[in-house]
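Q: sequence-free structure coming up:
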């Protein structure tokens, strides 16, 4: 069971890091592979997002590949088989936030179901 738990956490972390990759973030097609159709987010700005609004933003070219997100303190816990909660600290060109994501395993792979960011001082 411990091996499965570690495997699930590693898979969710890999998916999270892929979603944070500027090339993936700038591609609606690649984003849609990682976001659940029922995805919701409460952004660090306080704005509420869903999968469609995220894909609209990524299609506008507003993600700048030259400003990668720097991640630290990544940790994960399996809530139930196939559901992982990740937490981490992210710095995006000086915009610092604590992040929390829920990932679940689907027939097509790991998908982010929920995400929240809280600005850090």
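A: Alright, I've got the coordinates. On a predicted model such as this, the values are computed, not experimentally measured, just so you know.
Q: okay, CA-based contacts and neighbour counts for the rest of this
A: Will do.
Q: distance of the residue nearest to the spatial centre of the chain from residue 69?
A: Geometric centre of the chain, nearest residue: residue 16, 4.5 Å, by CA atoms, centre = their mean. Separation of residue 16 from residue 69 (CA to CA, to the nearest Å) stands at 11 Å.
Q: ok so, going back, would the residue nearest to the centre of the chain count as being in a helix?
A: Yes: according to DSSP: H, G, I helix; E, B strand; the rest coil, residue 16 belongs to a helix.
Q: starting at the chain centroid, how far to stretch 23-39?
A: 10 Å (CA atoms, centre = their mean, to the nearest Å).
Q: Pull the residues that contact it.
A: 15, 18-19, 50-51, 55-56, 58-59, 61-65, 110-114 (CA atoms under 8 Å, 6 or more residues apart in numbering).
Q: Can you list which of the residues you listed are found in strands?
A: Among the contacts of stretch 23-39, the members found in strands (DSSP state E) are 50, 110, 111, 112, 113, 114.
Q: buried set for stretch 76-85?
A: Going by neighbour count (16 or more other CA atoms under 10 Å), the buried part of stretch 76-85 is 76, 77, 78, 82, 83, 84, 85.
Q: Quick one: end-to-end distance for it.
A: Stretch 76-85 end-to-end distance (CA to CA) = 6 Å.
Q: Put this next to the first one:
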């Protein structure tokens, strides 16, 4: 896997970590202020919606794993990644999804997510 693919996969995995999801500073370093997400419900969320939602998540023992990661470089500073995710909660069945994100290499030298969509797969 290329260095960029490994780097972006590590950033995606950071967003699965409870400590990152509970930190405004960590979220600001990973999500662009222009961030948009289309949720599994089909609803469009903006940056403030997502940050508020992540900060409000209770620590419930949920774990998330990522597999089948692929990278498509759209431009030198823009990348599309796709992967499968599995969310496991202690008191329920696992939930699988197919996910896609667009990452942009910003002027400050950091890659930040500008778009994300997850589709439940069963």
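A: Arrived safely. Everything numeric in this text was worked out from a predicted model, so none of it was measured.
Q: TM-score for this pair?
A: Aligned and superposed, the two chains score 0.86 in TM-score terms (TM-score structural alignment, normalised by the length of the first structure); 116 aligned residues with a CA RMSD of 1.7 Å.
Q: In PyMOL, how would I select the buried members of the ones in strands among the contacts of stretch 23-39 of the first structure?
A: Burial among those is assessed by 16+ other CA under 10 Å; the matching PyMOL selection reads:
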select buried, resi 50+110+111+112+113+114
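Q: possible to save the ones in strands among the contacts of stretch 23-39 of the first structure as JSON lines with distance to residue 7 of the first structure?
A: Output for these, formatted as JSON lines (distance: CA to CA, whole Å):
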{"residue": "50", "distance to residue 7 of the first structure": "28"}
{"residue": "110", "distance to residue 7 of the first structure": "12"}
{"residue": "111", "distance to residue 7 of the first structure": "15"}
{"residue": "112", "distance to residue 7 of the first structure": "17"}
{"residue": "113", "distance to residue 7 of the first structure": "19"}
{"residue": "114", "distance to residue 7 of the first structure": "20"}
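Q: Quickly name whichever of the ones in strands among the contacts of stretch 23-39 of the first structure is closest to residue 103 of the first structure.
A: Comparing those against residue 103 of the first structure with CA to CA places residue 112 closest, at 4.4 Å.
Q: any idea how far residue 18 of the second structure is from the counterpart of residue 59 of the first structure in the second structure?
A: Using TM-score structural alignment as the criterion, residue 59 of the first structure maps onto residue 55 of the second structure. Between residue 55 of the second structure and residue 18 of the second structure the computed distance is 10 Å (CA to CA).
Q: out of the two, which sits in the busier spot?
A: More crowded of residue 55 of the second structure and residue 18, by other CA atoms under 10 Å: residue 18, with 19 against 16.
Q: wouldn't that one be in contact with residue 59 here?
A: Yes: using CA atoms under 8 Å, residue 18 of the second structure is in contact with residue 59, at 7.3 Å.
Q: Residue 84 of the second structure and residue 98 touch, don't they?
A: Yes: with contact defined as CA under 8 Å, residue 84 of the second structure reaches residue 98; the gap is 4.6 Å.
Q: For the first structure, just list every one of the strands.
A: 35-42, 48-50, 70-80, 83-92, 95-106, 109-119.
Q: Tell me how far residue 38 of the second structure lies from residue 77 of the second structure.
A: Counting by CA to CA, the gap from residue 38 of the second structure to residue 77 of the second structure is 22 Å.
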